[in-house]
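Colleague: Could you work out the structure for the sequence below:
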Amino acid sequence: MMTNLFSIFDPLTNLFNLPLNWISTFIGLMFIPHSFWLTPNRSFFFWNFILIKLHNEFKTLMNKNSNGSTFIFISMFSFILFNNLLGLFPYIFTSTSHLVLSLSISLPLWLSFMFYGWINNTQHMFIHMIPQGTPPILMPFMVLIESISNIIRPGTLAVRLTANMIAGHLLMTLLSGTGPNLNSNFIIFLILIQILLMILESAVAIIQSYVIAILSTLYSSEVN
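Modeller: Sure, this is the predicted structure:
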């Protein structure tokens, strides 16, 4: 039962005393029937077209040594996209609006990039700390700035996704809460605003999953 406005973002909100909110993370698998993978259809061709486009774009960003690594980012894009879109349905917990899930995605990925880069391309990682043409007197400050900007990357990825998903959902919840207090003339106007917000939130759900995948691809290209 929703006890307050922010209960929609609380993973401990239960149903029949069972904490089932996190099950929404796997609901996306139920929307893909087995025939989707066995029988060619329009949905299959459309989704396959998107994946091929993403594969080509990620392969271009990674420059070289991709060797199938693009499928990691394609899988991450698909996972975040399903969770973002499912969160638009009523009474479904948006798992990507919780910092625990977004950090669980970005932090291990960033750590794997760092371990790979510092172990296999140590000289390249040191060179990347100081931009070309930096005066010697500014080199210590540039190393400090680059180190801080590198360390906060997983946090910025996680907060970007979480904040964007929370902002839209919170705005829609606030507007819908004013409906019972409005006249019938303003109800139609409110419904139109809610429809526009739903379209905007659908676009944000797609864009944010794409942005997270693109930024992760760019971060991986810097360690090669």
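
Colleague: okay, CA-based contacts and neighbour counts for the rest of this
Modeller: Will do.

Colleague: how much space between M172 and I137?
Modeller: 51 Å (C-alpha to C-alpha, to the nearest Å).

Colleague: I should have written L109 there, sorry.
Modeller: As for L109, its distance to I137 is 34 Å (criterion: C-alpha to C-alpha).

Colleague: The two: which is more packed in?
Modeller: More neighbours surround L109 than the other of L109 and I137, with 17 against 8 (other C-alpha atoms under 10 Å).

Colleague: which ones are touching the more buried one?
Modeller: L109 makes contact with S216 under the criterion C-alpha atoms under 8 Å, 6 or more residues apart in numbering.

Colleague: Now with 10 Å, please.
Modeller: Contacts for L109 (C-alpha atoms under 10 Å, 6 or more residues apart in numbering) come out as I72, F73, L103, P154, S216, Y219, S220.

Colleague: quick one more, to check against the first:
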Amino acid sequence: MMTNLFSTFDPSTNILNLSLNWMSTMIGLMMIPMLFWFTPSRMSMIWINIIITLHKEFKTLLGEFSHKGSTFMFISLFSFILFNNFMGLFPYIYTSSSHMSMTLSLALPLWLSFMMFGWINHTQHMLSHLVPQGTPPILMPFMVCIETISNIIRPGTLAVRLAANMIAGHLLLTLLGNTGPMMNSLMINLLIITQLLLLTLEFAVSIIQSYVFAILSTLYSSEVI
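Modeller: Presented below is the predicted three-dimensional model:
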């Protein structure tokens, strides 16, 4: 039971001996550029407004000393994660953002680049972050250890948060769906309503988790400037 349940999140599953699980991750890269060749529609105008709103918010978080164009990196990150989260809501499509190899490969390079940039160019500023303002002298060694550990686990928390939230909803939908054949007609109707409500919740979680990942990455980068 558990092997079959978790096999939906196993990247080694295949169709006709062809491993097509990660294909959904690359579909967006092929489809999104086509939007630039179409006449502006309502959907494209809505997406442009979303991008403008995100640009203003990321620019506010980064502050006045941010580098030009840095917000577009986080907007692209948000768009990429959002697309992959949505793709996982379709039946028989592998949710790549629910796997640690995907989320950690996004979080770890970002965190490493921020840390390297900060320690090379703003060493004194990075050292000052290890001791919060107003800390008593006797607690300073402990605060340095705590702040160092909290900095090191940041990419792990980013990756685990996204993967765990995407897996949890999909597992719940799968568990409830497997109970369908054993129910009568009344319970099946209730199950369908529950599944639709959970699917709506997963739709919201897909947006929220991609937004949280991008916002936290922006906040981490703003600390090294």
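
Colleague: coming back round to it: out of the contacts of L109 of the first structure, who's nearest G133 of the first structure?
Modeller: Y219 (22.2 Å; C-alpha to C-alpha).

Colleague: burial count for the closest one?
Modeller: Quick note: Y219 of the first structure (other C-alpha under 10 Å) scores 19 neighbours.

Colleague: who's in contact with it?
Modeller: So Y219 of the first structure contacts L61, M62, L109, W110, F113, M114, N150, R153, A213 (C-alpha under 10 Å, 6+ apart).

Colleague: Of the residues you listed, which is the most crowded?
Modeller: Neighbour max across the contacts of Y219 of the first structure (other C-alpha under 10 Å) = A213, 24 neighbours.

Colleague: Redo the contacts of Y219 of the first structure as a markdown table? Include distance to I32 of the first structure and secondary structure.
Modeller: Output for the contacts of Y219 of the first structure, formatted as a markdown table (distance: C-alpha to C-alpha, whole Å; DSSP: H, G, I helix; E, B strand; the rest coil):
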| residue | distance to I32 of the first structure | secondary structure |
| --- | --- | --- |
| L61 | 30 | helix |
| M62 | 30 | coil |
| L109 | 27 | helix |
| W110 | 30 | helix |
| F113 | 32 | helix |
| M114 | 35 | helix |
| N150 | 38 | helix |
| R153 | 33 | helix |
| A213 | 22 | helix |
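
Colleague: which one of those residues sits closest to A205 of the first structure?
Modeller: Nearest member of the contacts of Y219 of the first structure to A205 of the first structure, counting by C-alpha to C-alpha, is A213, at 12.7 Å.

Colleague: need the contact list for the closest one.
Modeller: When contacts are taken as C-alpha under 10 Å, 6+ apart, A213 of the first structure is in contact with 54, 58, 70, 72-78, 80, 157, 207, 219.

Colleague: Closest one of the residues you listed to L18 of the first structure?
Modeller: I80 (24.6 Å).

Colleague: Count the neighbours of the closest one for me.
Modeller: I80 of the first structure: 24 neighbours (other C-alpha under 10 Å).

Colleague: now the closest residue to G28 of the first structure other than its chain neighbours: how far from I72 of the first structure?
Modeller: Ranked by C-alpha to C-alpha, 6 or more residues apart in numbering and with sequence neighbours excluded, the top spatial neighbour of G28 of the first structure is F82, at 5.9 Å. Applying C-alpha to C-alpha, the value for F82 of the first structure to I72 of the first structure is 16 Å.

Colleague: again, but for G155 of the first structure
Modeller: 20 Å.

Colleague: again with A167 of the first structure
Modeller: Distance from A167 of the first structure to I72 of the first structure, counting by C-alpha to C-alpha: 28 Å.

Colleague: N224 of the first structure too?
Modeller: 16 Å.

Colleague: who's more crowded, these two?
Modeller: Legend: neighbour count by other C-alpha under 10 Å for N224 of the first structure and I72, higher for N224 (17 against 13).

Colleague: can you tell me which residues contact the aligned residue in the first structure for P11 of the second structure?
Modeller: The alignment partner of P11 of the second structure in the first structure, by TM-score structural alignment, is P11. By C-alpha under 10 Å, 6+ apart, P11 of the first structure lies in contact with P19, L20, N21, W22, F93, T94, S95, S97, H98, V100.

Colleague: do the same with I130 of the first structure
Modeller: I130 of the first structure sits next to P136, L138, M139, P140, F141, M142, V143, L144, I145, E146 when contact means C-alpha under 10 Å, 6+ apart.

Colleague: Now do the helices in the second structure.
Modeller: 2-6, 23-31, 42-62, 70-87, 100-121, 123-129, 140-152, 154-178, 185-222 (DSSP state H).

Colleague: Mean distance between stretch 206-221 of the first structure and the second structure after superposition?
Modeller: Stretch 206-221 of the first structure, aligned to the second structure and superposed, deviates on average by 0.3 Å (mean C-alpha distance after the TM-score superposition for the first structure).

Colleague: buried ones in that stretch?
Modeller: I206, Q208, S209, Y210, I212, A213, I214, S216, T217, Y219, S220, S221 (16 or more other C-alpha atoms under 10 Å).

Colleague: what's the answer for stretch 172-192 of the second structure, then?
Modeller: Neighbour-count burial for stretch 172-192 of the second structure flags L173, I188, L191 (criterion: 16+ other C-alpha under 10 Å).
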